[in-house]
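[1] Using only what follows, build the 3D model:
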Amino acid sequence: MGVDVVLYRVVGAGPDRRRVSYVPAEVLPDPDDVLLDLLTRARGGGRTPLLDRVDPIGELVVPADRAPQLLAELRRLAEAARAAPELAHLRRLDRLARRCRQDGEMEIRFEGD
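    Down below sits the predicted model:
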C-alpha cells in the first residue's frame, strides 16, 4: 500500500494554461512501505507540515516553488529514519526534490494506493 513519489514535467503549457498536461519524468516506488512507515512514524509535532499531508490512499502535489520546504522537511524526516533502507529511500527522494526545485516546469506527487 506504499506511497509512490513521481516527478512530473509540465508539457504543452500554452498561454491560457488550460491545456497543461504532465508526463512522468521519474518514479520512486514504495512497494515495501518504507516511505509510508517513515511518514507515519514522524507524523505530527509540527516539524513536517507538508509531509504530514501525504495521504496513503490519495495524492499530494508539491509544485516546484514548494520544493525548498520539501527539502527542509526531508532533512527532518531523516532524523526519524531507523534503518538503511529508509535513509536510501530518503536520498532518492531528496534527489527528486532537488530536480524539481531546479526546474520550475516540474512537480512532485506523492501518490497513495
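[2] CA atoms for contacts and neighbours, from now on please.
    Fine.
[3] Tell me where this protein has helices.
    34-42, 67-78, 84-102 (DSSP state H).
[4] List just the one of the ones you listed that sits closest to Tyr8.
    Checking the helices of the chain against Tyr8 by CA to CA gives helix 84-102 as the closest, at 8.6 Å.
[5] Against which helices or strands is the closest one packed?
    Helices and strands touching helix 84-102, by 3 or more CA pairs under 8 Å, 6 or more residues apart in numbering; DSSP states H and E, are strand 4-11, strand 21-28, helix 34-42, helix 67-78, strand 106-111.
[6] Output the helices of the chain in CSV; the columns should cover distance to Ala13.
    Shown next, in CSV, are these (distance: least, CA to CA, whole Å):
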stretch, distance to Ala13
helix 34-42, 31
helix 67-78, 20
helix 84-102, 17
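[7] so can I have a markdown table of the ones you listed showing distance to Arg18 and mean neighbour count?
    Shown next, in a markdown table, are the helices of the chain (distance: least, CA to CA, whole Å; neighbours: other CA atoms under 10 Å):
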| stretch | distance to Arg18 | mean neighbour count |
| --- | --- | --- |
| helix 34-42 | 33 | 18 |
| helix 67-78 | 23 | 18 |
| helix 84-102 | 22 | 17 |
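[8] I have a second one here; can you model it like the first so I can compare?
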Amino acid sequence: MGVDVALTQVIQPGTSGKRRQLTQLDVVPDPADVFPGICQRSNLPMLRRVDPYRDLILTAAEMPQLLAELQTERTLATTDEERTLLTAVHHLAERCATDPPTELHLQGD
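    Below you'll find the model as predicted:
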C-alpha cells in the first residue's frame, strides 16, 4: 500500500485532454510503505490529501505548499528511512516547481 511519487512531463497540444501525453521523468518508489504513514499522521492539508489507494496529481502551482509541508515533516521524521524518502520527494517537488509542464503524481496502490 505504498505511494510512489513520480515526476511526469505533460505534453498537451491544444485544449483537448484526449491528446494529453505523459512521460515519467523520475520516480521515488515506496516499497516499504513509509510515505502513507507520514501522510496519515500529518496535520498538514496537502499531505493529508494523499490516499494510499488512489492517485493524486499535483501541478507546479501547488508545489510551494507541498515543499513547505515536506520540509516540516522532514524536521519531525523519526527515522533515517523517513528523512531519506522525504528528501527524495522534496527534490522531485523542487524540479516540478521550476518546470511548469510537469506534474507530481502520487500513485497509490
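[9] picking up where we left off before, can you lay out the helices and strands packed on helix 84-102 of the first structure as JSON lines showing distance to Ala97 of the first structure?
    JSON lines is the format used below for these (distance: least, CA to CA, whole Å):
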{"stretch": "strand 4-11", "distance to Ala97 of the first structure": "8"}
{"stretch": "strand 21-28", "distance to Ala97 of the first structure": "11"}
{"stretch": "helix 34-42", "distance to Ala97 of the first structure": "15"}
{"stretch": "helix 67-78", "distance to Ala97 of the first structure": "6"}
{"stretch": "strand 106-111", "distance to Ala97 of the first structure": "7"}
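[10] ok, now which ones touch His90 of the second structure?
    Shown in contact with His90 of the second structure (CA atoms under 8 Å, 6 or more residues apart in numbering): Leu67, Leu70, Gln71.
[11] What separation do you get for it and Pro64 of the second structure?
    Computed as CA to CA, to the nearest Å, the His90 of the second structure to Pro64 of the second structure distance reads 11 Å.
[12] what's the answer for Ile57 of the second structure, then?
    Taking CA to CA, one finds Ile57 of the second structure at 15 Å from Pro64 of the second structure.
[13] just Pro45 of the second structure next, same as before
    Pro45 of the second structure is 13 Å from Pro64 of the second structure, by CA to CA.
[14] same deal with Gln9 of the second structure?
    Plainly put, Gln9 of the second structure is 18 Å away from Pro64 of the second structure if you go by CA to CA.
[15] now swap in Gly37 of the second structure and tell me
    From Gly37 of the second structure across to Pro64 of the second structure, the span is 22 Å (CA to CA).
[16] and the counterpart of Arg66 of the first structure in the second structure, how many neighbours?
    By TM-score structural alignment, Arg66 of the first structure lines up with Glu62 in the second structure. By the criterion of other CA atoms under 10 Å, Glu62 of the second structure has 16 neighbours.
[17] again with Arg20 of the second structure
    Residues near Arg20 of the second structure, counting by other CA under 10 Å: 12.
[18] Kindly report the same for the one 3 residues further on.
    Residue crowding around Thr23 of the second structure was assessed by other CA under 10 Å; the count is 12.
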